[in-house]
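Trainee: Predicted model and sequence follow; I will ask about them next.
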Amino acid sequence: MKFSTKEDVEAPAEIVFGAVSDFAAFERSALRRGADVARVDPAAEAGVGMTWSLRFPVRGKMRRVVCELDEYDPPSGLRCRIEGKGFNGMLTLGLVALSRSRTRLAVQLEVKPQTLAARLLLQSVRLNRASYTRRFEGRVQKFAADLELRHLTSRAP
């Protein structure tokens, strides 16, 4: 199952990449939403090999996944590999500079079931695909709008 969306952001690619690679902010956001987040790797700097262990509720049951940063290419994007019980996935964030002050953010999430139980879980997601797609696109749009607002207010005199 694949979800993807693109959003144009009124900010330079370096600013957008800084926001999508602000892993501490994403950790805090996940904690506020009820997930348990633990950084697994000892690396101090952002880069390939960063790993997190996450636990979060999905359809009434706590699920555990391990997310590892596979690709870290400033300012063009990053990719995380996601592994859970019964499924694997990939989260890809790509950035394309449209101009000096405008960037296209492409977000793609792909989840592949590995077991029958995971296939059944993803089948229920497929049945509600439109709802999940709207939520996915809405979160990316909100992220882009918040980033634009922060960028514009930081440039204001």
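Mentor: That came through, no problem.
Trainee: Every contact and neighbour count from this point should use C-alpha atoms.
Mentor: OK.
Trainee: what about the helices in the protein?
Mentor: 13-20, 23-32, 116-127, 129-155 (DSSP state H).
Trainee: Residue 56 is nearest to which of these?
Mentor: Between residue 56 and the helices of the chain, the tightest spacing by Cα to Cα is seen for helix 23-32, at 8.7 Å.
Trainee: Tabulate the helices of the chain (JSON lines), appending distance to residue 102.
Mentor: Formatted as JSON lines, the helices of the chain follow (distance: least, Cα to Cα, whole Å):
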{"stretch": "helix 13-20", "distance to residue 102": "7"}
{"stretch": "helix 23-32", "distance to residue 102": "22"}
{"stretch": "helix 116-127", "distance to residue 102": "34"}
{"stretch": "helix 129-155", "distance to residue 102": "10"}
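Trainee: tell me the most buried of those?
Mentor: A comparison of these by mean neighbour count, using mean count of other Cα atoms under 10 Å, puts helix 13-20 on top with a mean of 19.
Trainee: Use this one as the comparison:
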Amino acid sequence: MQFSSKEDIEAPIDAVFREITDFQSFERSALRRGAEVQRTDALDVPAVGMSWHARFMLRGRKREMDVELVAYDPPNGIELEARSSAVLGRMRVDLVALSRGRTRLSVDLNLEPRSMSGRLLVQSLKLARNNLSKRFRLRIADYAVDLEDRYKRSA
């Protein structure tokens, strides 16, 4: 199952890349939402091989997931892989400079079942595909607006 979204951001590509690779900010955000997140690598700077272990509630059940940074291409984008016992997820974030002060953010999320319970989960997501796709696009749009606002405040 795949979700995709594109947004244009009024900020230079380097500033957008710096924001999408602010992994500590994402960790704090997940913690505020009730997830438990723990770094599982020893890297000092963002690079391929960064990894996290996360525990969170989803659809009424406690879930666990390992997340790894599998591609790191400054300032063009990143790719993350998330593995659980039921589902494998890959999220690719691509950046394209439209001009010196404008960047296109493209986010693609692909979910693949790894077990029978994963198949049931993905199948139930497919039944709600239109609603979930709309929510995904709205979340990416909100993130783009927040990113733009942070850039304007810091400039």
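Mentor: In hand now; what should we look at? What you are looking at is a predicted structure, and each value in this text was computed from that prediction instead of being measured.
Trainee: Geometrically speaking, which residue is the centre of the second structure?
Mentor: When the second structure is reduced to its mean C-alpha position, the closest residue under Cα atoms, centre = their mean turns out to be residue 91, at 6.0 Å.
Trainee: Give me the spatial nearest neighbour of it, chain neighbours excluded.
Mentor: On the basis of Cα to Cα, 6 or more residues apart in numbering, the spatially nearest residue to residue 91 of the second structure that is not a chain neighbour turns out to be residue 109, at 4.4 Å.
Trainee: Counterpart of the one you found over in the first structure?
Mentor: When the first structure is aligned by TM-score structural alignment, residue 109 of the second structure is paired with residue 109.
Trainee: measure the residue nearest to the centre of the second structure to residue 70 of the second structure for me?
Mentor: When Cα to Cα, to the nearest Å is the yardstick, residue 91 of the second structure and residue 70 of the second structure sit 10 Å from each other.
Trainee: what do the two both touch?
Mentor: 79-81 (Cα atoms under 8 Å, 6 or more residues apart in numbering).
Trainee: Let me know the closest of these to residue 30 of the second structure.
Mentor: Relative to residue 30 of the second structure, the closest of these is residue 80; by Cα to Cα it sits at 15.8 Å.
Trainee: Hmm, residue 94 and the closest one touching each other?
Mentor: No - using Cα atoms under 8 Å, residue 80 of the second structure is not in contact with residue 94, being 11.7 Å away.
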